[in-house]
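Undergrad: this one's sequence-less:
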């Protein structure tokens, strides 16, 4: 049995649940009073869980998860910016991406105090994701149609490189497989493959993740696992499964509406999908050998479900 945390937007807070590895079934245990926890991230020792507060006055909720099934709110720290959608631990700092005003903030990990902020150079920047990659802090900006690489020097964010995508791509999230990165576009529903070396991205290919005849689609999450790429496609309401080279292999219905996030469980046998508009988390069986997905095997109601992580 694994412990699962389900974040929400316009929901009831942070849901704690048990996941049965044999059946995939989720059993909710309770809800922690955390405001708009639309993204979740662990500390390096996994004893602390950080949750964004996706509100006009952004903040970060820090939870003690020493007992995974009984999280306790330790503190809530303002970020000083609007609409945070993502965060990550980067060395001795916590980095937070703010969609509303396109700013990345840097916070002291021990105190939560904000030490720096950087707004990306664009007409309408929308910083959507931050990822720690060794010495580099990667920031995906949907409004700038670019992915940035930053260093932290003396507690300050310093831009190292910028990789521009075609105008209107709307890059949202990135995942890595060694030195290859897979960057998901929200407005052009596809994955751009990039080489990542010395803190710089170089595009090497692009492929759509929608099936022919699909309705208007806005992909939300990209996960690379076992030489395959999975994306959650809102609108089409499927998990798309592609080869690393970009061939679309499968479009598996999620059983819900507006799949914002998906996650593969630690056994590799299940994919959990947070369906935001239908207010539920569904789970699909996954063949560990082929990566193929089956039909939804079950669902639980979670109002505004938007992210699923395993303790």
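TA: Received it, and whenever you're ready, just let me know what you need. Since we're looking at a predicted model, the values are computed, not measured.
Undergrad: drop to CA atoms for contacts and neighbour counts, all remaining ones
TA: Will do.
Undergrad: Contacts for stretch 220-238, please.
TA: The contact list for stretch 220-238 (Cα atoms under 8 Å, 6 or more residues apart in numbering) reads 172-177, 182-184, 186, 209-210, 214-219, 239-244, 251-263, 291.
Undergrad: Of those residues, grab the buried ones for ChimeraX.
TA: Here is the ChimeraX command that picks out the buried ones among the contacts of stretch 220-238, judged by 16 or more other Cα atoms under 10 Å:
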select :172,173,174,175,176,177,182,183,184,186,209,210,217,218,219,239,240,241,242,244,251,252,253,254,255,256,257,258,259,260,261,262,263,291
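Undergrad: which ones among the contacts of stretch 220-238 are found in strands?
TA: Of these, the ones assigned to strands by DSSP state E are 172-177, 182-184, 218-219, 239-243, 251-253, 259-263.
Undergrad: The residue nearest in space to the middle of the chain and residue 230, how far apart?
TA: The centroid of the chain falls nearest to residue 221 when counting by Cα atoms, centre = their mean (6.0 Å). According to Cα to Cα, to the nearest Å, residue 221 stands 8 Å off from residue 230.
Undergrad: now do residue 32
TA: Residue 32 is 29 Å from residue 230, by Cα to Cα.
Undergrad: Distance check, the residue in the chain sticking out farthest from the centre against residue 80.
TA: Using Cα atoms, centre = their mean, the residue of the chain lying farthest from its centre is residue 154. It sits 27.8 Å away. Relative to residue 80, residue 154 is positioned 20 Å away (Cα to Cα).
Undergrad: Likewise for residue 258?
TA: 30 Å.
Undergrad: now swap in residue 281 and tell me
TA: Counting by Cα to Cα - residue 281 and residue 80 are separated by 32 Å.
Undergrad: Same question for residue 123.
TA: 21 Å.
Undergrad: More neighbours: residue 32 and residue 230, which one.
TA: residue 230 (25 against 16; other Cα atoms under 10 Å).
Undergrad: Second structure for comparison follows:
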């Protein structure tokens, strides 16, 4: 009886320990030491990253995304003749290749899925296009159902990211200085707003974050080192704020990259490549405006993308050039960051929980 109880106690302890960890996948560029998509174990209590493994060998998976049920993973291949691939997640986190299709443009740099998990959208930076795909029940991608080409005779498009929201689709175009809004009608996405904000400058909208109710949209601008804050109204869209991501004293080159809201939507984070920092903003949940409260060095070079862990207690940064991932704790009361530690990773570009 004592042996049985000891065994049950050991088993229970083992379950507690393993329950502290969650997988984190890493999209990379494979022009160096990287071979494809990697996986870490992340400790939700301590913020430690351990057990680095190659999940699957694949070329330049620079951006990756889950299906809503986390049974499948999708990755762009930012290589000549761009593609988007689907993978099935195996029992121990390894990935099994399912299929791949054309991204319909060079330099695919972003992929996202709708909440139902039956549609994906890919943005092609060099091709200046975006493509929508229907996803089968087995996780495989069908050929593109719609392709939007944004290049004109006098301007060069650089579509950089896209997100579904209910029956809407938003696409950020860095080259055209626009964020397009589409609406789903008869299973086809139709353009309803050529751009949700207007500018005569060249900010270069790259990524954006939406509040859970879709009322506010925060756009990080790669070229101007700024965030444009937009409020969605019944009559259209209104710009409510425009804030610098850089310190006033910084004079070097910079290219903003990624942007995320905290889980409680009280704080907003943006990455600066050049200043090599995360800009932290406090958000007014009533009027949607933001105020910068911290500039946190990333302890690395060229913070491409970053993410918040499932608990909302940690922020992790992929430093592309220095080939490391930095982990920060998030102070619940203030949203501010504290550096914890860093681990080496081969050419990290995108982090996925």
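TA: Good, I have the coordinates. None of these values were measured; they are calculated from a predicted model.
Undergrad: Name the nearest residue to the aligned partner of residue 344 of the second structure in the first structure, ignoring sequence neighbours.
TA: Using TM-score structural alignment, the partner of residue 344 of the second structure in the first structure is residue 301. In space, and not counting its chain neighbours, residue 301 of the first structure is closest to residue 280: 4.3 Å by Cα to Cα, 6 or more residues apart in numbering.
Undergrad: quick one: the one you found and residue 86 of the first structure, what's the gap?
TA: 21 Å.
Undergrad: the more surrounded of these two?
TA: Neighbour count, other Cα under 10 Å: between residue 280 of the first structure and residue 86, residue 86 has more, with 29 against 21.
Undergrad: Which position in the second structure pairs with the more buried one?
TA: In the second structure, residue 86 of the first structure lands on residue 110 (TM-score structural alignment).
Undergrad: ok but its match is inside a strand, no?
TA: Yes. When DSSP: H, G, I helix; E, B strand; the rest coil is applied, residue 110 of the second structure is found to be in a strand.
Undergrad: That one touches residue 120, doesn't it?
TA: No. Residue 110 of the second structure is beyond contact range of residue 120, at 10.4 Å (criterion: Cα atoms under 8 Å).
Undergrad: how big's the offset between the helix or strand hosting residue 61 of the first structure and the second structure?
TA: Using DSSP states H and E, residue 61 of the first structure sits within strand 59-64. Aligned to the second structure and superposed, strand 59-64 of the first structure gives a mean residue distance of 0.9 Å (mean Cα distance after the TM-score superposition for the first structure).
Undergrad: which bit of the second structure covers that strand?
TA: With TM-score structural alignment as the criterion, strand 59-64 of the first structure aligns to 83-88.
Undergrad: list the buried ones in that stretch?
TA: For stretch 83-88 of the second structure, by 16+ other Cα under 10 Å, it's 83, 84, 85, 86, 87, 88.
Undergrad: Need the contact partners of that stretch.
TA: So stretch 83-88 of the second structure is contacted by 71-77, 95-104, 108, 122, 139-141 (Cα under 8 Å, 6+ apart).
Undergrad: Please apply the same query to stretch 287-301 of the first structure.
TA: 24-27, 226, 228, 241, 250, 252-255, 268-269, 279-286.
Undergrad: Those residues in helices, which ones?
TA: Judged by DSSP state H, helices contain none of those.
Undergrad: Need the buried ones from the residues you listed selected in PyMOL.
TA: Only the buried entries of the contacts of stretch 287-301 of the first structure go into this PyMOL selection, using 16+ other Cα under 10 Å:
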select buried, resi 24+25+26+228+241+250+252+253+254+255+268+269+279+280+281+282+283+284+285+286
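Undergrad: mind listing which of the contacts of stretch 287-301 of the first structure are in strands?
TA: 26-27, 228, 241, 250, 252-253, 280-285.
Undergrad: So residue 9 of the second structure belongs to a strand, correct?
TA: No. Residue 9 of the second structure: not assigned to a strand; according to three-state DSSP it is helix.
Undergrad: what's the neighbour count on it?
TA: Counted with other Cα under 10 Å, residue 9 of the second structure comes out at 12.
Undergrad: same thing with residue 74 of the first structure?
TA: Neighbours of residue 74 of the first structure using other Cα under 10 Å come to 12.
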